[in-house]
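Participant: got a predicted structure plus its sequence, pasted below:
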Amino acid sequence: MDLHTVRSTPAPFDDYSPVLNFVIWVLTGYATIFISLRLWGKHHRSLRLWWDDYILIASWGALLLGCIFQTVDTALGFGRSQHAIPLENIEMTRLLSTIAGFFLILAAAWSKTSFGFTLLRLTSTDGMLKKLVWFAIWTTNICITGSCIIQWAHCWPLDRIWRQEVPGGKCLPLGLMNGYNMFVAAYSGTIDVMLALLPCKIFGPLMMKRKEKIGITIAMGMGVFAGIASFTKILAIHNVNRPNAGPEHVVVLMALGTAEGAITIVAVCMPVLRTLLMRESNHLLKSSLLNHVP
């Protein structure tokens, strides 16, 4: 093999875009099924929508937009090794990944807010429990809003974010950004776990069957998995900003960001769906018994 042949042979590269597209759309499809069943169930039972429903719909919309921008981004080369992305697409892939990350942050924040409003509706008293839920809602949104602002304002002029060759541009220290994003991931995960465990306190004193209490608590406890996704993001953020970071690290971070919002949406839908399914099954059982009465 001569020297010309060696130079003309393209270097091998890793392409994780198919994996990313598969994971994010499975997660989004999963969330879509649950929120659709929740809304259909409420319509079927002639129940009006409340604030938690509207916020949850907004969260799902942000999740969907985040996935769409990720998919468009992968078509331009996102998820591949740096040398495998066409030069004319590099700036656009950076911009699209920033936009996608922004919507995923919104999806996570709004889904947690919806979870909190659901708990507020279930909490009949104005005691410490309700104050704790309000504290979780406000502090989570403040922290995540800060993350959104930093994502768009950490470089100036603005296009320095995706055009790293802009003359005279400046950016915040990378260590400061990483530290804050890791803090937000840790705090967000803590709030997820706390909100998932609060139903134990809410339903404990109620006059309900033990089986009912356990069922609803487990249904709402799925938020723990969102917390796990958020805690895992801490390591993912660290890996993305290492000098030898590869495309697989960025893909993992985007997938975890999608999972956090999607899992929380499912967790918020679970107790409503469980209640509706139990009512329907009891109704069918009574109808069946009446039809067989001689």
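Facilitator: Perfect, thanks for sending it.
Participant: contacts, neighbours, all on C-alpha from now
Facilitator: OK.
Participant: thought residue 60 was touching residue 34?
Facilitator: No - look at residue 60 against residue 34 with C-alpha atoms under 8 Å: they stay out of range, at 10.5 Å.
Participant: any shared contact partners between these two?
Facilitator: residue 265 (C-alpha atoms under 8 Å, 6 or more residues apart in numbering).
Participant: another structure for you, compare them:
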Amino acid sequence: MKEDNKYIVYISPEKEVNAGLWTLFAGATVMLALRLWVKITRRHGVWWDDYILLATWMVLAANNSLISYEYATGYVPPPGYKWDDRMHILINITSCGTLIGQAWSKSAFAVTLLKLTTRWQQYFLWFCIITMNLYMASKCVVQWGKVCGEKSYNNWYRLDFCLDPKFRDDFKEGGNIYNIIMDFIFAAFPWFLTWNLPMRRREKIGLCLAMSLGVVVASVAAARTAWKDEGNKRDPYYYWRNGLSNVWYSSEVAGTIIVQCVPVLRPFLRDVHQSLTPRRIPSNADPGRRSFTWAVTNPSTGKDGSSTSTINYNKDTTSLISDAASSSNTAGDLRFHNFNFGFGETKIAGGAGNIELRTIQEERDMERRDSEKQWRDGILGKV
């Protein structure tokens, strides 16, 4: 380790950095695992965007491991020493890993949008994907280049060219700004794509917000960029602020993975909520629903094998279920199919021994929700 002329006792952020990095990674891991599980179990299929997200997750895991290794092996040097060549190489590798994670995580969402867009929109998305990744590759090259006039940046492990210090800083800062712009553009796309779908406005807004959570990541990245512009002076908190910066960069990658998994999980969470919500059965004490007409359909084999006989009864609600159950026990292959009560007020559906009462209005609401669910699943199945 090389000596430093300044004898400053630096404060180590190792615990805070590890807590931040691995908490974010755990969240991204859980959400990505749920995304893949939902897609596989619902047979939507795993597509290119899922593979890109999985590759991004692997890069994030490797990058976090190297950063933790850095802090455990001398990232914060003792008074009077500087980083050695090994530490500089590790820092350059993790810097490029962060750039790859940023570009690939955003590219995954762009690939998702390709499935939902028209031809000219797809051209624009491809332009964004290509330019993002080219800028990322260029920044990685610049990261390993030398800096003209800077002795500490003219080491053996750097590429054999030098860049003006101001151009180097501006070029790297431009990449951060371009990533933020891409986040906002991708967050705006779902509003144009889903607003004309035949869905209730509340559902449209919910779907658009779920698919536009990338704006949160963009806001975090913008705050981080503004914070970095303020500089980092050499004081006891110099490496502590550097550690906080590492967490901010990691949050952009992990956050982009997390927000892309939310839209896929919405149908799953909605189904769980519906399965836990009890259905209301009309009360026998309601005088408006004491007397109904119900029909039992008993399939019998005719010449074409499809003839049926129907028996109509007038019963009050108290004896309806017991009569239906006793009829099912004595009628052999007797089955219940969509029984209408009165003037279309109530409907009974199900098989023998499994009867469910609901009003026609509830039935219509269920049909409407099923129709909307098909539209949502049609869109989210592509996400």
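Facilitator: Cool, got the structure. No experiment lies behind these values; they were computed from the predicted model shown.
Participant: now what about the TM-score between them?
Facilitator: After superposition, the two chains reach a TM-score of 0.81 (TM-score structural alignment, normalised by the length of the first structure), with 274 aligned residues with a C-alpha RMSD of 3.1 Å.
Participant: in the first structure, what sits opposite residue 174 of the second structure in the alignment?
Facilitator: In the first structure, residue 174 of the second structure lines up with residue 183, judged by TM-score structural alignment.
Participant: before we move on, the earlier item: out of residue 60 and residue 34 of the first structure, which sits in the more crowded spot?
Facilitator: Taking neighbours as other C-alpha atoms under 10 Å, residue 60 of the first structure and residue 34 compare with residue 60 leading, 25 against 19.
Participant: how far away is that one from residue 209 of the first structure?
Facilitator: Between residue 60 of the first structure and residue 209 of the first structure the computed distance is 33 Å (C-alpha to C-alpha, to the nearest Å).
Participant: what's the answer for residue 8 of the first structure, then?
Facilitator: 73 Å.
Participant: now swap in residue 265 of the first structure and tell me
Facilitator: Residue 265 of the first structure is 26 Å from residue 209 of the first structure, by C-alpha to C-alpha.
Participant: which one of those two has more residues nearby?
Facilitator: residue 265 (32 against 9).
Participant: any idea how far residue 60 of the first structure is from that one?
Facilitator: 7 Å.
Participant: who touches both of the two?
Facilitator: The contact lists of residue 265 of the first structure and residue 60 share 31, 111, where a contact means C-alpha under 8 Å, 6+ apart.
Participant: the residue nearest the centre of the second structure is in what secondary structure piece?
Facilitator: Nearest to the mean C-alpha position of the second structure, counting by C-alpha atoms, centre = their mean, stands residue 261 at 1.8 Å. Using DSSP states H and E, residue 261 of the second structure sits in helix 238-276.
Participant: and that helix against the first structure, how far off on average?
Facilitator: With mean C-alpha distance after the TM-score superposition for the first structure, helix 238-276 of the second structure departs from the first structure by a mean of 2.1 Å once superposed.
Participant: what do you get for stretch 216-223 of the second structure?
Facilitator: Looks like 2.1 Å for stretch 216-223 of the second structure (mean C-alpha distance after the TM-score superposition for the first structure).
Participant: how about residues contacting that stretch?
Facilitator: 176, 177, 179, 180, 181, 183, 184, 248, 249, 252, 255, 256.
Participant: show me the strands in the stretch 101-250 of the second structure, by range?
Facilitator: 146-147, 162-163 (DSSP state E, counting those that start in this stretch).
Participant: out of these, which is the most enclosed?
Facilitator: strand 146-147 (a mean of 22; mean count of other C-alpha atoms under 10 Å).
Participant: give me the mean deviation of it from the first structure.
Facilitator: Mean for strand 146-147 of the second structure is 5.1 Å (mean C-alpha distance after the TM-score superposition for the first structure).
Participant: how near is residue 197 of the second structure to residue 308 of the second structure?
Facilitator: For residue 197 of the second structure, the distance to residue 308 of the second structure - C-alpha to C-alpha - is 41 Å.
Participant: and the aligned partner of residue 150 of the first structure in the second structure, how far from residue 228 of the second structure?
Facilitator: Applying TM-score structural alignment, one finds that residue 150 of the first structure aligns to residue 142 in the second structure. Using C-alpha to C-alpha, we find residue 142 of the second structure at a distance of 19 Å from residue 228 of the second structure.
Participant: what's the answer for residue 249 of the second structure, then?
Facilitator: 11 Å.
Participant: how about residue 319 of the second structure?
Facilitator: With C-alpha to C-alpha as the criterion, residue 319 of the second structure and residue 228 of the second structure are 75 Å apart.
Participant: ranges for the helices of the stretch 1-150 of the first structure?
Facilitator: 3-8, 17-44, 51-76, 90-122, 128-153 (DSSP state H, counting those that start in this stretch).
Participant: which one of those helices lies nearest to residue 278 of the first structure?
Facilitator: helix 17-44 (11.6 Å; C-alpha to C-alpha).
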